[in-house]
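Participant: show me how the following folds:
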Amino acid sequence: MKFHKEGYTSLAITILFIFIINAIADYYDASTLVKWVLYIFSAFLFITIVQFFRSPRKNISVDDHIILCPADGKVVVIEETEETEYFNDKRIQVSIFMSPVNVHVNRNPISGIVSYFKYHPGKFLVAWHPKSSTDNERTTVVVKHQNNTEVLFRQIAGALARRIVWYVKEGDTVTQGNEFGFIKFGSRVDIFLPLGTQIDVNINDKVIGGKTTIARF
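Facilitator: From the prediction side, this is the model:
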């Protein structure tokens, strides 16, 4: 287990905040009860930040016949829908909701070439809202597989997620299972697959990024 690089600033701010509130309590000679409440709150806050930005080490075997889950969380949507940003046709949408307790690293579901990338500023509706996929702050990535199939996946900010981070751009060669981004404090990832794709998950399944097979070519 390691601490993700995106959490360094948050951790530093948290430690500074903990130091300040405890120093103030000591300066004004707060009661024992108040000090213990602050100690417990400080420990809870520190543990919360550390667990949120944890980044488990994973041994991922590349398999060009499967589509890996891009994020840890729970499957909340499996449906046929119209994808209007890039494909402009019907696709199978699979959505994974990431709660604040999930690992928030986002991983490439397939290997290939990034044929499209776009960042969209937007709203911060709750991640399970029907319009969050089109109205919220988000990124859209399309990767073209060696078999010429294109897969679109989208990072979506939620009510708590106020920063989306991405590490890819158009023309990049990406490897299945490697990190392509990170979303802070609760969010969702949608993946759009060709009609007829074999889906290997069900609604409410708990999935693991880079480990769970979402679908097969």
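
Participant: C-alpha from now on. contacts and neighbour counts both.
Facilitator: Will do.

Participant: where do the helices sit along this protein?
Facilitator: Under the criterion DSSP state H, helices of the chain are mapped to 8-27, 32-52, 132-135.

Participant: which one of those helices is the most hemmed in?
Facilitator: Stretch with highest mean neighbour count among the helices of the chain: helix 132-135 (a mean of 19; mean count of other Cα atoms under 10 Å).

Participant: who touches residue 137 in this structure?
Facilitator: Neighbouring residues of residue 137 by Cα atoms under 8 Å, 6 or more residues apart in numbering: 119-124, 156-157.

Participant: can the helices of the chain go into TSV with extra columns for distance to residue 60?
Facilitator: Formatted as TSV, the helices of the chain follow (distance: least, Cα to Cα, whole Å):
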stretch	distance to residue 60
helix 8-27	25
helix 32-52	22
helix 132-135	28
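
Participant: ok, so what distance separates the residue nearest to residue 90 when sequence neighbours are not counted from residue 168?
Facilitator: The spatial neighbour of residue 90 that comes closest, neighbours along the chain excluded (Cα to Cα, 6 or more residues apart in numbering), is residue 82 at 4.4 Å. Using Cα to Cα, to the nearest Å, one obtains 25 Å as the distance from residue 82 to residue 168.

Participant: could you do residue 56 as well?
Facilitator: Counting by Cα to Cα, the gap from residue 56 to residue 168 is 21 Å.

Participant: one more to put side by side:
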Amino acid sequence: MLPALAPGTRRFALPPLVAALPLAVVSPPLGALALALGGFVLYFFRDPERSPPPNGVVSPADGRVSVVREEEGRIRVGVFMNVTDVHVLRAPLAGHVESATHRPGAHRPAFTKDSERNERVDVALDSHDVSMIAGWFARRIYPYVTASDDVERGDRIGHIAFGSRADVLLPPSYDREDVLVETGERVRAGETVVALESA
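Facilitator: So this is what the prediction gives:
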């Protein structure tokens, strides 16, 4: 079976794959380069299945934890996605989508503090919020959810093309002691538990 791919793959992968054959006739190295580029795009847009655990807040993205901080009485956990990470984003918790708002902005590297002003899509749910933040190279954020949608923990909620960050703003009932991950730790979208509320 072919691996699952995120929506929009054809737009980025088809041009270099189609160009590979005629380029190979003119210049074999250029043909090989186009083929490799098309293959990389297919790899980048891979969308593997995930098995969420029964409890806890799961990571919204694959990558490394880049932010763990308190803001206005709530805890934010951010995950920076490298170019080799899966870029399909997952719902950290079940909930009802109240809004999904696109906010234009800059395209600073997603692992820096300046990325707070980057282009983003903020998804507000009834219990928590998820922010999809574009990076310096990324120019496309593809949310899969809209207002009034219901999601389960681990459901696909969007993807970002080519380098980015995803944050979850935990429910108000969570505090710093409930967070199970530290900055620099690797996590997997929909599977790694980043926070577990104390009993």
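
Participant: okay, residue 56 and residue 168 of structure 1: which has more neighbours?
Facilitator: Remark: of residue 56 of structure 1 and residue 168, residue 168 carries more neighbours, 16 against 12, as counted by other Cα atoms under 10 Å.

Participant: who are the contact partners of the more buried one?
Facilitator: 114, 117, 180-181.

Participant: neighbours around residue 65 of structure 2, how many?
Facilitator: Other residues near residue 65 of structure 2 come to 25 when the count uses other Cα under 10 Å.

Participant: how much space between the most centrally placed residue in structure 2 and residue 194 of structure 2?
Facilitator: Centroid-nearest residue in structure 2: residue 89, 4.0 Å away (criterion: Cα atoms, centre = their mean). Computed as Cα to Cα, the residue 89 of structure 2 to residue 194 of structure 2 distance reads 15 Å.

Participant: got it, and residue 80 of structure 2?
Facilitator: 14 Å.

Participant: quick one: map residue 106 of structure 2 onto structure 1.
Facilitator: In structure 1, the residue matched to residue 106 of structure 2 (TM-score structural alignment) is residue 123.

Participant: ugh, wrong one, I meant residue 119 of structure 2
Facilitator: Match for residue 119 of structure 2 (TM-score structural alignment): residue 137.

Participant: what's the nearest residue to that match if we skip its chain neighbours?
Facilitator: Per Cα to Cα, 6+ apart, closest to residue 137 of structure 1 is residue 122, 4.0 Å.

Participant: one more: residue 52 of structure 2?
Facilitator: The spatial neighbour of residue 52 of structure 2 that comes closest, neighbours along the chain excluded (Cα to Cα, 6+ apart), is residue 191 at 4.8 Å.

Participant: identify the residues contacting the counterpart of the one you found in structure 1.
Facilitator: In structure 1, the residue paired with residue 191 of structure 2 according to TM-score structural alignment is residue 211. Residue 211 of structure 1 makes contacts with 60, 68-69, as judged by Cα under 8 Å, 6+ apart.

Participant: quick one: residue 211 of structure 1 and residue 80 of structure 1, what's the gap?
Facilitator: 24 Å.

Participant: same check, this time on residue 161 of structure 1
Facilitator: 26 Å.

Participant: the more surrounded of the two?
Facilitator: residue 161 (20 against 15).

Participant: distance of the more buried one from residue 61 of structure 1?
Facilitator: Applying Cα to Cα to residue 161 of structure 1 and residue 61 of structure 1 gives a distance of 30 Å.

Participant: about what we covered before: and the residue nearest to residue 90 of structure 1, how many residues sit next to it?
Facilitator: 14.

Participant: likewise residue 104 of structure 2?
Facilitator: Residue 104 of structure 2 has 12 nearby residues by other Cα under 10 Å.

Participant: quick one, what contacts it?
Facilitator: Counted by Cα under 8 Å, 6+ apart, residue 104 of structure 2 has contacts 118-120.
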